[in-house]
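Enquirer: Provided below for reference: sequence and predicted model.
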Amino acid sequence: MTESPLVKICQSIINWSKILLPYKKLRYYPPSFILRNPVVEGVEFCFKNGHQAAVIVFNQTDHHSVNTKQYRNGLKECFKQSILEVFTDENIISLHNHSSDGHALIIKVHQKKKESFFEIEAFINNILASVMDKLENKYQGAHFSFETGYMFIEESKSLTTEAIERAYHQANAMAEKRIHSKYNDLLFEMTRIINNKDLQLLAQPIIDVSTKQIKAWEILTRGPKGTTMESPLQLFSIARQTNLLFELEVIVLEKAFQQIIKTGTSHLIFINFTPITLGSKEFINATTELLTKYTEIDPYKIIIEITERDSIEGYKYFTDNIKALRMMGFRIAVDDTGAGYASLHTISEVLPDIIKIDRSVIQDIDTNSVKESMLKGLLLIAKETGSIVVAEGIEKEGEATVLSRNNVDLAQGYFYAKPDILPSVSRTVS
């Protein structure tokens, strides 16, 4: 039986000329592990510390212009330099040639959110821009192009080696995007999920910080139970790479409407959308059709949450669609505030009704005065725009205390409650 590319990678891993693994990084691996598989150990280290790991594949599509051993070595060096420009040392698990014209990168991803794939795509674009610049300077007159794909490594009870290999194959299939059985399998499965509306919805309560009463729920999406796509990271990254993200998010909207009617909840409901969907020409028509179908839905009780750290620029219909949604009665929230420039730019453009402060600001805010100062600054921005503030990712009492002393309006996180099915009756979280 022919060995898979990843098995060959693991077998040749002791050849350090093919692995980007800084020596100071070896402190994470006891000596007995080094010869076994530092890649597997690196991925497991991510999981153990509450992070995610992902495989990114870069395949060169035009490799006829320069195709020598010297060039391939130069290409790898360009990738090493470019990757180190984008990632910090500790975020890189490995870089390996998976073919004569391809590279596989495994990285640590900090955020365990479905929006993580937008960050990865930004990383990919930055790496490729840097690589192309270096190659064009080094090999003037030659033409270069690359196909890319990525996949999160599933954390499960099965062997980590198998999970890495599965993610590698899926990422490589995405990179090729041609008549490829694995890519077609993923496309078929995603199409099946959409056609059958085979999604699960959970809900996490959003709490009034002063009264501890539930004021709203955020709808969270899961794929078919017991499958790889149950994970929102896998589900939404595959939908994005197979150009089915719009269809997926419209189904989430419809199923959320159904849940609201079924449970009879009177609370506000937050539903997540990416700028890709909100900027689509078809989105307003799709939303209007659903409101016509589900006449019991009151748009004023629905919060459209913009859930991406990517810029809203470049989406032709985005601004007009936001205006149209407001005219229908929907309110608008901006997610990930404080995580970077994109969310602040979105606030200035959208002037949202609700601002959600990212977990990166909230984490350990009770022991970090700088973070509390950041919180106060974001509260001033919210006051200027007339926005209600929701703090995300509260996991301990000290963080909740800081929110209370700064008069933050609303909060959500495991400290209050974990995601569950949307209940038919409201309850108090104490």
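Expert: Thanks, I have it. Computed from a predicted structure; not experimentally measured.
Enquirer: Could you use CA atoms for every contact and neighbour count after this?
Expert: Will do.
Enquirer: Helix, strand or coil: sort out residue 58 for me.
Expert: Classification of residue 58 by DSSP: H, G, I helix; E, B strand; the rest coil places it in strand.
Enquirer: Next, the contact list for it, please.
Expert: Contacts for residue 58 (Cα atoms under 8 Å, 6 or more residues apart in numbering) come out as 102, 103, 104, 146, 147, 148, 149, 175.
Enquirer: Am I right that residue 187 falls within a strand?
Expert: No: per three-state DSSP, residue 187 lies outside any strand segment and is helix.
Enquirer: Tell me how many other residues crowd the closest residue to it other than its chain neighbours.
Expert: Nearest residue to residue 187, sequence neighbours excluded (Cα to Cα, 6 or more residues apart in numbering): residue 242, at 6.2 Å. Look at residue 242: counted by other Cα atoms under 10 Å, it has 18 neighbours.
Enquirer: now residue 242: how far from residue 134?
Expert: Using Cα to Cα, to the nearest Å, residue 242 is found at 30 Å from residue 134.
Enquirer: how about the strands in the stretch 101-250 of the chain?
Expert: Using DSSP state E, counting those that start in this stretch, the strands of the stretch 101-250 of the chain run over residues 102-109, 146-152, 200-208, 214-222.
Enquirer: How are the helices of the stretch 301-430 of the chain distributed by residue range?
Expert: Assigned by DSSP state H, counting those that start in this stretch, the stretch 301-430 of the chain shows helices spanning 318-328, 341-350, 359-362, 369-385, 397-405.
Enquirer: which one of those has the most crowded surroundings?
Expert: helix 359-362 (a mean of 21; mean count of other Cα atoms under 10 Å).
Enquirer: Please work out which residues outside that helix touch it.
Expert: Applying Cα under 8 Å, 6+ apart, the external contacts of helix 359-362 come out as 336, 338, 339, 371, 374, 375, 391, 392, 393, 394, 399.
Enquirer: possible to save the residues you listed as a markdown table with distance to residue 56?
Expert: Below are the contacts of helix 359-362 laid out as a markdown table (distance: Cα to Cα, whole Å):
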| residue | distance to residue 56 |
| --- | --- |
| 336 | 24 |
| 338 | 27 |
| 339 | 23 |
| 371 | 32 |
| 374 | 33 |
| 375 | 34 |
| 391 | 32 |
| 392 | 29 |
| 393 | 28 |
| 394 | 31 |
| 399 | 35 |
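Enquirer: ok, second structure coming up, stack it against the first:
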Amino acid sequence: MFKKCLEREIPEIFPGSEILAVENLLGVDFVVLMAMEGRLEHGKLQKIAISSRIGIKERIKQEYLKITGREPDIHVGYALLGLKAKNVESQLYTALREAQGLARGSISLETAMLLSEFREILDRARLEIVYQPIVPLRSGGILGWEALTRGPRESYFRSPDILFTFAENVGLLYPLERVCRRLALENLGRLGPDQKLFLNIHPRTISDPNFVRGETMRLIEEMGLKPSSIVFEITERHSINDFPNFNKTLEHYRSQGYLVAVDDVGSGFSSLESIAEIRPDFIKIDKSLVRDINLNPIKRSLLETFITFAEKIGCAIIAEGIETWEELTTLANIGAHYGQGYFLGRPGFPKAYLDKSLEQKVLRLVSSRRHGGWKHAFTVGEITENAEIVRKDCLVREVKKIKNTGRK
């Protein structure tokens, strides 16, 4: 009924417009694709949305009352769409999520004003991809690089935190991550036989039906790579509400050869449940546990426990946020598998390699540890305790008094 009403009434509300399609998306959600002449700004579109909401409600009110016994509650959202042959599907998806957000009230007018800039960034792929090296602490060399995204310089969206939070708030996280993955692969350059590219993936994105279509596989094949060269890095800063379905999707990618990492472990957002459910190939330890680890025996003990745990379940530890030689040495001494951080290499483009002098230091560190063979989290002095000396014929009650009074 509602679809027929829209097809009948919209031409009267918008004289001169051309109705291209009216479709029922899901439940009570409908989308109308219209061709309109002239340049439209968000302010004018908002007025059109308000007037169309009133007009549609008035035209269907009587018929709706007869059927349901109550007045209809109509919500209208809008989005501008300038179709380009290259990425029509992506533009339609983006516009649809934008219109839904406005209709449901999750996108304010202020946010809508920023959407035009955000969509222009997506449509023109105006994103900067930088690569940060991940270094083996047991063998030297480079395991691979994590691809990190920056928005355009001098833009409100320059910060990745703002960029991705905004995308999530307006329901456009999938198209943003899609552009990021494509650029990360296209700009990567050559990888060694066993080197990896780490791609950040939001848990919600990996379950998106569009993600499952094999676009990533097509891209890596075009780049001459293989699935085992790609590590999907699942951030722990976002909860996973449906582990069964999430794991079903994850197994689909594992069966193709992709690897999985859990990020931000130890950040305060993480849970052991997600590690147990995801069964990652890599566990990335948050920088909060790495900072000043050389001075903190509790952190060293935690990291050593994580390393033992990781080896028991067949995965490897990557310590993030390494900023000093002392932190690096401590991590190597307790047996961390890999390291990442400004001390080893800042994010850059083209992808950065280890500084030659630092590489030699790391190799010497690896060599000395290989010959030593011991992992240690503490010095002997940190675990020794003072002992009281008593005669062998001293009575137990006297020893007890010594212990209670602390006298020698």
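Expert: Arrived safely, thanks for sending. Quantities reported herein were computed from a predicted structural model and do not represent experimental measurements.
Enquirer: Go through the contacts of residue 58 of the first structure and name the one nearest residue 238 of the first structure.
Expert: Ranked by distance to residue 238 of the first structure (Cα to Cα), these are led by residue 149 at 9.8 Å.
Enquirer: So what does the closest one match up with in the second structure?
Expert: In the second structure, no residue is paired with residue 149 of the first structure, using TM-score structural alignment.
Enquirer: sorry, back to before: could you export the helices of the stretch 301-430 of the first structure as a markdown table, including distance to residue 203 of the first structure?
Expert: Conversion of the helices of the stretch 301-430 of the first structure to a markdown table gives the following (distance: least, Cα to Cα, whole Å):
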| stretch | distance to residue 203 of the first structure |
| --- | --- |
| helix 318-328 | 23 |
| helix 341-350 | 23 |
| helix 359-362 | 18 |
| helix 369-385 | 25 |
| helix 397-405 | 20 |
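Enquirer: Compare these and give me the one nearest residue 5 of the first structure.
Expert: Residue 5 of the first structure lies closest to helix 359-362 among the helices of the stretch 301-430 of the first structure, at 36.8 Å (Cα to Cα).
Enquirer: Where does the closest one end up in the second structure?
Expert: Going by TM-score structural alignment: helix 359-362 of the first structure matches residues 287-290.
Enquirer: ditto for stretch 105-121 of the first structure
Expert: Stretch 105-121 of the first structure corresponds to no residues in the second structure, going by TM-score structural alignment.
Enquirer: Next, the distance between the ends of that stretch.
Expert: 13 Å.
Enquirer: For burial, what's the neighbour tally of residue 380 of the second structure?
Expert: Counted with other Cα under 10 Å, the neighbours of residue 380 of the second structure add up to 8.
Enquirer: Aligned counterpart of it in the first structure, please.
Expert: Matched to the first structure by TM-score structural alignment, residue 380 of the second structure sits unpaired.
Enquirer: Which helix runs longest in the second structure?
Expert: Secondary structure assigned by DSSP state H gives helix 42-68 as the longest helix of the second structure.
Enquirer: So for that one, what gets flagged as buried?
Expert: Across helix 42-68 of the second structure, burial judged by 16 or more other Cα atoms under 10 Å covers 42, 46, 48, 49, 52, 53, 55, 56, 57, 60, 64.
Enquirer: Serialize those residues to CSV and add fields for distance to residue 24 of the second structure.
Expert: Output for these, formatted as CSV (distance: Cα to Cα, whole Å):
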residue, distance to residue 24 of the second structure
42, 25
46, 22
48, 21
49, 18
52, 18
53, 17
55, 19
56, 16
57, 17
60, 17
64, 17
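Enquirer: which of the residues you listed lies closest to residue 114 of the second structure?
Expert: The closest of those, once distances to residue 114 of the second structure are taken by Cα to Cα, is residue 42, at 10.2 Å.
Enquirer: residues in contact with that closest one?
Expert: Residue 42 of the second structure is in contact with 112, 113, counting by Cα under 8 Å, 6+ apart.
Enquirer: which position in the first structure aligns with it?
Expert: Match for residue 42 of the second structure (TM-score structural alignment): no aligned residue.
Enquirer: Counterpart of residue 209 of the second structure over in the first structure?
Expert: Using TM-score structural alignment, residue 209 of the second structure sits opposite residue 281 in the first structure.
Enquirer: Verify the contact between its match and residue 317 for me.
Expert: Yes: taking Cα atoms under 8 Å as the definition, residue 281 of the first structure is a contact partner of residue 317 at 6.0 Å.
Enquirer: out of the two, which sits in the busier spot?
Expert: Neighbours per residue (other Cα under 10 Å) separate residue 281 of the first structure from residue 317, with residue 317 holding more: 18 against 15.
Enquirer: Please report the distance of the more buried one from residue 283 of the first structure.
Expert: For residue 317 of the first structure, the distance to residue 283 of the first structure equals 9 Å [Cα to Cα].
Enquirer: Turn the strands of the stretch 101-250 of the first structure into a markdown table, columns for mean neighbour count and distance to residue 352 of the first structure.
Expert: Formatted as a markdown table, the strands of the stretch 101-250 of the first structure follow (neighbours: other Cα atoms under 10 Å; distance: least, Cα to Cα, whole Å):
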| stretch | mean neighbour count | distance to residue 352 of the first structure |
| --- | --- | --- |
| strand 102-109 | 22 | 28 |
| strand 146-152 | 24 | 31 |
| strand 200-208 | 22 | 17 |
| strand 214-222 | 22 | 17 |
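Enquirer: Could you export the ones you listed as a markdown table, including distance to residue 53 of the first structure?
Expert: Converted to a markdown table, those look like this (distance: least, Cα to Cα, whole Å):
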| stretch | distance to residue 53 of the first structure |
| --- | --- |
| strand 102-109 | 5 |
| strand 146-152 | 6 |
| strand 200-208 | 24 |
| strand 214-222 | 19 |
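Enquirer: quick one: which helix or strand includes the match of residue 209 of the second structure?
Expert: Assigned by DSSP states H and E, residue 281 of the first structure belongs to no helix or strand.
Enquirer: and it, what does it touch?
Expert: If you count contacts by Cα under 8 Å, 6+ apart, residue 281 of the first structure has them with residue 317.
Enquirer: any idea how far it lies from residue 262 of the first structure?
Expert: 30 Å.
Enquirer: In the stretch 1-150 of the first structure, mark out all the helices, start to finish.
Expert: Ranges of helices in the stretch 1-150 of the first structure, per DSSP H, counting those that start in this stretch, are 5-11, 31-34, 38-48, 69-86, 116-138.
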